[in-house]
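Student: Any chance you could fold what I've pasted below:
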Amino acid sequence: MKTITVKDLVDKFQLEVLAGQTQLHRTISRSSVHRPGLEFVGFFEYFPQEHVQVLGEKEITYLHTQTEQERDIRIGNVVKYHPPCFVVTWNQGGLEYLIEHCAREGIPLLRSPKPTSVFIERVDAYLTKAFAPEVQIHGVCVNVAGIGILLRGKSGIGKSETALTLIRRGHRLVADDAVVLKKVNPELIIGTHNQKTREFLALRSVGLINVARIYGRSSFQDETRIVLDIELTQWKESELYNDLELETKYVEYLDVRIPHIEIPLQPGRDVAALVEAAANNYYLQLQGYSAAEEFMQRINSDS
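Tutor: Below you'll find the model as predicted:
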């Protein structure tokens, strides 16, 4: 699992550090944030102390209304649990008392100009992805007309060349060679790169190319939801390829089932066009339409 520090949070969201500058190495180990409202009034039964603590307008306004003695007690009861950090939203001021407590306990106190709900949504999404179970596989990840596709196959089968053709047709590269798959919820797999290969595509006899520099920023995106797995294989004359097969096949990644298609390669086949057709056909299936089912209905109606 990836280690996230308070400094990572500061850098990612450009947060202002008000206290605890020397403690930004503290680690964050939970994928959601918490607003300590009940804790300020003395209820600690279910206090998630390992979470980032966010102080919005309600929390800060409440603290402002307390006497100095009451405020010291209420804040002291929370900071003694040493959460990773506190983040004040809306660029709220008048925080001298909070700065003093956090400085004394060595807890980073951060501030964001963002509204509380917006900040929480973005941080939760960031932490969820950072802590998601992940696996790295050999393949190519592309986004074709909004459909995230994982291209797999043996080395030299033509995955990267297919991706190049798709990019030239206006689609986007996500990752080449090393694809990182992250399970962000029980039914959702996201494909991304491993940072080192970001924007790079490896082509045999050509070498590495930077697709963003050659084809523009729109030719690349950092991540995509994986909804289709396509395996490129060598055509076998002995195989019976049933193009009217109605049953959907699946593969599993991190216990999530992904629809699977096999495309056998033959000289002259436009593989990129087949991938585009598969993506568009999958989109129609999501809308409830199946060309194969309609065809079979026509056959049956004539019999």
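
Student: hey, let's count contacts and neighbours off CA atoms from now on
Tutor: OK.

Student: where's the longest strand seen in the chain relative to the chain centroid, distance-wise?
Tutor: The longest strand of the chain (DSSP state E) is strand 172-185. Computed by Cα atoms, centre = their mean, to the nearest Å, the separation of strand 172-185 from the middle of its chain amounts to 9 Å.

Student: do stretch 97-115 as well
Tutor: 29 Å.

Student: can you pull the contacts of residue 158?
Tutor: The contact partners of residue 158, by Cα atoms under 8 Å, 6 or more residues apart in numbering, come to residue 232.

Student: Tell me how far it lies from residue 135.
Tutor: Applying Cα to Cα, to the nearest Å, the value for residue 158 to residue 135 is 23 Å.

Student: and what of residue 218?
Tutor: Distance from residue 218 to residue 135, by Cα to Cα: 26 Å.

Student: gap between residue 81 and residue 10?
Tutor: Distance from residue 81 to residue 10, by Cα to Cα: 21 Å.

Student: Buried residues in the helix or strand where residue 64 lies, which are they?
Tutor: Following DSSP states H and E, one finds residue 64 within helix 57-65. Neighbour-count burial for helix 57-65, counted by 16 or more other Cα atoms under 10 Å, picks out 59, 60, 63.

Student: Next: stretch 217-237.
Tutor: Result for stretch 217-237 [16+ other Cα under 10 Å]: buried residues 219-221, 223-233.

Student: related to what we said a few turns ago, quick one: which of the buried residues of helix 57-65 is nearest to residue 291?
Tutor: For the buried residues of helix 57-65, the closest approach to residue 291 (Cα to Cα) belongs to residue 59, at 56.0 Å.

Student: any idea how far the closest one lies from residue 87?
Tutor: 11 Å.

Student: ranges for the helices of the stretch 151-300 of the chain?
Tutor: Here the stretch 151-300 of the chain has its helices, by DSSP state H, counting those that start in this stretch, at 159-168, 211-215, 271-286, 291-302.

Student: got the contact list for the last one?
Tutor: Outside helix 291-302, the residues within contact range by Cα under 8 Å, 6+ apart are 244, 245, 246.

Student: go on, the second one?
Tutor: Contacting residues not belonging to helix 211-215 are listed as 167, 168, 173, 199, 200, 201, 218, 219, 220 [Cα under 8 Å, 6+ apart].

Student: From the chain's centroid, how far away is it?
Tutor: 23 Å.

Student: swap in the first one?
Tutor: Counting by Cα atoms, centre = their mean, helix 159-168 is centred 23 Å from the centre of its parent chain.

Student: and the residue positioned nearest the centre of the chain, what is it in contact with?
Tutor: For the chain, residue 129 is the residue whose C-alpha lies nearest the centre (Cα atoms, centre = their mean; 4.7 Å). By Cα under 8 Å, 6+ apart, the residues touching residue 129 are 182, 183, 184.

Student: Would you do the same for the sequence below? I want to compare the two.
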Amino acid sequence: MAKVRTTDVLKNLDLELVSGEDGLHRPITTSDLHRPGLELAGFLDYYPKERVQLLGRTELRFFEKLPQAERIERMERLCDDETPAIVISRDLDIPEELIESSERHAVPVMRSNLTTTRLFSKLTAYLEKMLAPTTAVHGVLLEVYGVGVLLTGKSGVGKSEAALDLVKRGHRLIADDCVEIRQEENDTLVGTAPELIEHLLEIRGLGIINVMTLFGAGAIRGSKQITLNVHLELWNSKKQYDRLGIEDEKIKIIDTEVTKVTVPVRPGRNLAVIIEVAAMNHRLKRFGINTAQQFTNKLENVIKSEPDSNTDYL
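Tutor: Purely as a prediction, here's the structure:
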């Protein structure tokens, strides 16, 4: 099923439909746009017909200078069966040849009052967002000291309870139970909540609570970039847990790697405080301050500076 159709662009970018209404449900499969200058000049060998075509003042001014026969032929070629839409900028007048061809081939022609450059940027940003790779993860997403923290772990380990404690301490909830993640440009992961469970938190024994109603609008957020994964697991006495934190563990979500911290859970451990410290420590590392590495360097220097015990007897 197509993620974006021409009708979505029409509604979300507040465009005006001029012709080709029968093709409004054509799928858009790429965020790349095309300004068909060479195609209007007659060179269609490499015409990217699967892209949304954008016509500005330059293209239309050139088109006006073509002979009538060429104008009809070029618009017939431009309105391909695979072309999702043709968009006109600056509220420019649309040639009759384009309107007639679009009606014959059911290619939607839409118009915007934005400049060509602004429209190109806005349309590209919208399509990149909507066509970005997506996935869903079982977990809780919060903003802790400005860091997008994704809590994961087996059901019943205490993710939602830790999230509730963090919200009470002034941090913000994005999603509980199911986190929808999309990968945007530059390997950026952005998490949101499904509309059905937005602002809701499930606490065993209490049921479902509305975080915004209980704690106010400052306790929730619509979306957040994910930069840290805190994985909660029940304490295993036979497992050796990291006690220095020198090497960062990673988890791969879609095609992007995120720093992962594994926190063992057992009675008496204050998970909210540990998660807060994990978020602050992650921020420090991004600023170039690695406490574990500094400690290791100090320890190595102390060992090197200690005189060889054997030399006392020489």
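
Student: re earlier: show the secondary-structure elements that the helix holding residue 64 of the first structure is packed against.
Tutor: Where contact means 3 or more Cα pairs under 8 Å, 6 or more residues apart in numbering; DSSP states H and E, helix 57-65 of the first structure is not packed against any helix or strand.

Student: Mean distance between it and the second structure after superposition?
Tutor: Superposing on the second structure and averaging over aligned pairs (mean Cα distance after the TM-score superposition for the first structure), helix 57-65 of the first structure comes out at 3.0 Å.

Student: Which SSE is immediately downstream of that helix?
Tutor: helix 68-79.

Student: on that earlier part again, point out the most buried one among the helices of the stretch 151-300 of the first structure.
Tutor: helix 159-168 (a mean of 20; mean count of other Cα atoms under 10 Å).

Student: Can you name every helix or strand that that one contacts?
Tutor: strand 134-144, strand 172-185, strand 200-203, helix 271-286.

Student: returning to what we had before: list the buried ones in the longest strand of the first structure?
Tutor: 172-184.

Student: Any buried residues in stretch 35-47 of the first structure, and which?
Tutor: Residues of stretch 35-47 of the first structure classed as buried: 35, 36, 37, 39, 40 (neighbour count, 16+ other Cα under 10 Å).

Student: of those residues, closest to residue 303 of the first structure?
Tutor: Looking across the buried residues of stretch 35-47 of the first structure and measuring by Cα to Cα, the closest to residue 303 of the first structure is residue 35, at 66.0 Å.

Student: hang on, isn't the closest one packed against residue 51?
Tutor: No. Using Cα atoms under 8 Å, residue 35 of the first structure makes no contact with residue 51, being 9.4 Å away.

Student: hang on, the earlier thing: figure out which of the helices of the stretch 151-300 of the first structure is closest to residue 31 of the first structure.
Tutor: Nearest to residue 31 of the first structure, of all the helices of the stretch 151-300 of the first structure, is helix 271-286, at 30.4 Å by Cα to Cα.

Student: Check the offset of the closest one from the chain's centre.
Tutor: 23 Å.

Student: now swap in stretch 264-272 of the second structure and tell me
Tutor: Worked out by Cα atoms, centre = their mean, stretch 264-272 of the second structure lies 31 Å from the chain centre.

Student: do stretch 219-235 of the first structure as well
Tutor: With Cα atoms, centre = their mean as the basis, the mean position of stretch 219-235 of the first structure lies at 16 Å from the chain mean.

Student: Can you find the partner of residue 263 of the second structure in the first structure?
Tutor: Structural correspondence for residue 263 of the second structure with respect to the first structure (TM-score structural alignment): residue 263.

Student: between residue 81 and residue 10 of the first structure, which one's more packed in?
Tutor: residue 10 (17 against 13; other Cα atoms under 10 Å).

Student: which residues are in contact with the one helix or strand the more buried one maps to?
Tutor: Element membership for residue 10 of the first structure, per DSSP H and E: helix 6-13. Contact with helix 6-13 of the first structure is made by 15-17, 24-28, 84-85, 108, 110, 112, as judged by Cα under 8 Å, 6+ apart.

Student: going on from it, what's the next piece of helix or strand?
Tutor: Next element after helix 6-13 of the first structure (DSSP H and E): strand 16-19.

Student: Mean deviation, that next one versus the second structure?
Tutor: Counting by mean Cα distance after the TM-score superposition for the first structure, strand 16-19 of the first structure comes out at 1.2 Å.

Student: residues in the second structure matched by that strand, start to end?
Tutor: So strand 16-19 of the first structure sits over residues 16-19 in the second structure, by TM-score structural alignment.

Student: could the helices and strands packed on helix 159-168 of the first structure go into TSV alongside distance to residue 191 of the first structure?
Tutor: Below are those laid out as TSV (distance: least, Cα to Cα, whole Å):
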stretch	distance to residue 191 of the first structure
strand 134-144	7
strand 172-185	5
strand 200-203	15
helix 271-286	16
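
Student: got the buried residues for stretch 8-22 of the first structure?
Tutor: 9, 10, 13, 15, 16, 17, 18, 19, 20.

Student: any idea how far the nearest residue to the fifth one once chain neighbours are set aside is from residue 130 of the first structure?
Tutor: Okay, so that is residue 16 of the first structure. Nearest residue to residue 16 of the first structure, sequence neighbours excluded (Cα to Cα, 6 or more residues apart in numbering): residue 111, at 5.0 Å. Per Cα to Cα, residue 111 of the first structure is found 22 Å from residue 130 of the first structure.

Student: neighbour count winner among those two?
Tutor: Using other Cα under 10 Å as the criterion, residue 111 of the first structure and residue 130 rank with residue 111 on top: 23 against 18.

Student: Aligned counterpart of the more buried one in the second structure, please.
Tutor: Using TM-score structural alignment, residue 111 of the first structure pairs with residue 111 in the second structure.

Student: I'd say its match and residue 87 touch.
Tutor: Yes. Judged on Cα under 8 Å, residue 111 of the second structure makes contact with residue 87 at a distance of 5.6 Å.

Student: Show me the common contact partners of those two, please.
Tutor: Shared contacts of residue 111 of the second structure and residue 87, counting by Cα under 8 Å, 6+ apart, come down to nothing at all.
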